[in-house]
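Peer 1: show me how the following folds:
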Amino acid sequence: MRINLTSVLVDDQEKALRFYTEVLGFVKKHDVPIGEDRWLTVVSPQEPDGVELVLEPSSHPAVKPFKDALVADGIPFTAFAVDDVKAEYERLRDLGVRFTQEPTDMGTVTTAVLDDTCGNLIQIAHVAG
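Peer 2: A predicted model of the protein is given here:
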C-alpha cells in the first residue's frame, strides 16, 4: 500500500492553482471539469509521477468551520518537505507569502508555517539527518 493522492481543501480552485504552481512551484498534473468544480491536482516537479495533491473544493458545509478552527489555533493542514526552510522562507516571503511562523529550529527538524491564501495554513519542514 502506498499514498497516491492527498487533498488540501481550497476556497477557490483557480486561485489555489496559481498559488500552488506560480508561488510554491508545483506542476499541474490533472485538470478535469466536473460540474461546477474540477478534478485538479498538482505534483512536485522533482517527482512528477509521485503523490498528487488534489486542490479540493471546500464547498461542503463542514469544511469552513473545520478550516477556521485550524487557522484560529495555528494548526497547519498539511506539510511539505523542503531542503532548506530558511532559504524557502526567504524566497516565498519575497514573493509576498504571509507566514504565521518564521523558521523555527526544533532540534532535528526546522519548520515554518505559511498562509496558502485559500483558507489553510501549510507547514514547510526539513528533517536533519
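
Peer 1: alpha carbons only for contacts and neighbour counts from here, please
Peer 2: Will do.

Peer 1: for residue 86, which non-adjacent residue is spatially closest?
Peer 2: residue 103 (5.9 Å; CA to CA, 6 or more residues apart in numbering).

Peer 1: what's the answer for residue 42, then?
Peer 2: residue 28 (4.3 Å).

Peer 1: mind listing the helices for the protein?
Peer 2: 13-18, 63-72, 85-94 (DSSP state H).

Peer 1: what's the closest of those to residue 43?
Peer 2: helix 13-18 (11.3 Å; CA to CA).

Peer 1: second input sequence below; structure requested for side-by-side comparison:
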Amino acid sequence: NTGANAADYFYGLTHMPDAVYAINDMVAIGLVNRFKELGVRVPEDIAVVGVDNNQWTTVTSPQISSVSIMGEEVARLATELLLKRIREMSTTDYEHIQFEPRLIVRESSVAMIRSSSQGPRA
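Peer 2: Just a heads-up that it's a prediction; the model follows:
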C-alpha cells in the first residue's frame, strides 16, 4: 500500500513533517491508518490531506481533509459541451473553462489549521 509505505518513510525520518499532502484520498487513508498503527496521532502529530474528495474520506476516523477537483462536475460539463458540439455540428473554436479546486477541511488537518492561525509551532 502506497500510503502505508509513505507513513513508514515519514515515521523513520529524524523529524517528521507537520503535514503530508497525498496524491489522492486512498493514499491519504493508507497514511492515516498506518500512522495509527505506529502510534502517530492525526492531526495532533501530523496533518494529512488528500485529493479527490471521494466518499471514503468521510467514513474514516479521523475524517480526511481533501482537495476537491470536482471530477463529477468536470465530467458533466464536458459531456454537455461535447453533445452540444455534436448536435450543432459546430466547428467553432473550443471553449476554455477553468475549475478552481476547493479544500474540504475535515478532522485530519484541523490541528494544523488551528496552529497556523496561532503562529509557528514551538
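
Peer 1: how alike are these chains, TM-score-wise?
Peer 2: Scored against TM-score structural alignment, normalised by the length of the second structure, the superposed chains reach a TM-score of 0.24; 59 aligned residues with a CA RMSD of 5.3 Å.

Peer 1: if we can go back for a sec, of all the helices of the first structure, which lies closest to residue 55 of the first structure?
Peer 2: Here helix 13-18 is closest among the helices of the first structure (CA to CA), at 6.4 Å.

Peer 1: buried stuff in that closest one?
Peer 2: 13, 16-17 (16 or more other CA atoms under 10 Å).

Peer 1: what about the closest residue to residue 99 of the first structure other than its chain neighbours, how many residues nearby?
Peer 2: Using CA to CA, 6+ apart and skipping residues adjacent in sequence, the residue nearest residue 99 of the first structure is residue 114, 4.1 Å away. The number of residues packed near residue 114 of the first structure is 20, by other CA atoms under 10 Å.

Peer 1: hang on, residue 114 of the first structure packs against residue 101?
Peer 2: Yes. Counting by CA atoms under 8 Å, residue 114 of the first structure does reach residue 101; the two are 7.0 Å apart.

Peer 1: show me where the second structure has helices.
Peer 2: According to DSSP H, the helices that the second structure contains are 2-12, 25-38, 71-87, 110-117.

Peer 1: hey, which of the ones you listed is tucked in deepest?
Peer 2: Highest mean neighbour count among the helices of the second structure (mean count of other CA atoms under 10 Å): helix 25-38, with a mean of 21.

Peer 1: next up, the contacts around residue 33 of the second structure.
Peer 2: residue 4 (CA atoms under 8 Å, 6 or more residues apart in numbering).

Peer 1: between the buried residues of helix 13-18 of the first structure, which is nearest residue 34 of the first structure?
Peer 2: residue 13 (12.3 Å).

Peer 1: in CSV, list the helices of the second structure along with distance to residue 47 of the second structure.
Peer 2: As requested, the helices of the second structure are exported to CSV (distance: least, CA to CA, whole Å):
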stretch, distance to residue 47 of the second structure
helix 2-12, 12
helix 25-38, 9
helix 71-87, 24
helix 110-117, 6
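
Peer 1: of the ones you listed, which is nearest residue 48 of the second structure?
Peer 2: Once these are compared by CA to CA, helix 25-38 is nearest, at 6.5 Å.

Peer 1: and the angle from that closest one to helix 2-12?
Peer 2: Going by axes from the mean of the first three to the mean of the last three CA atoms, to 10 degrees, helix 25-38 of the second structure is angled at 50 degrees with respect to helix 2-12.

Peer 1: quick revisit: so which of the buried residues of helix 13-18 of the first structure is the closest to residue 33 of the first structure?
Peer 2: Using CA to CA, the buried residues of helix 13-18 of the first structure come closest to residue 33 of the first structure at residue 13, 11.4 Å.
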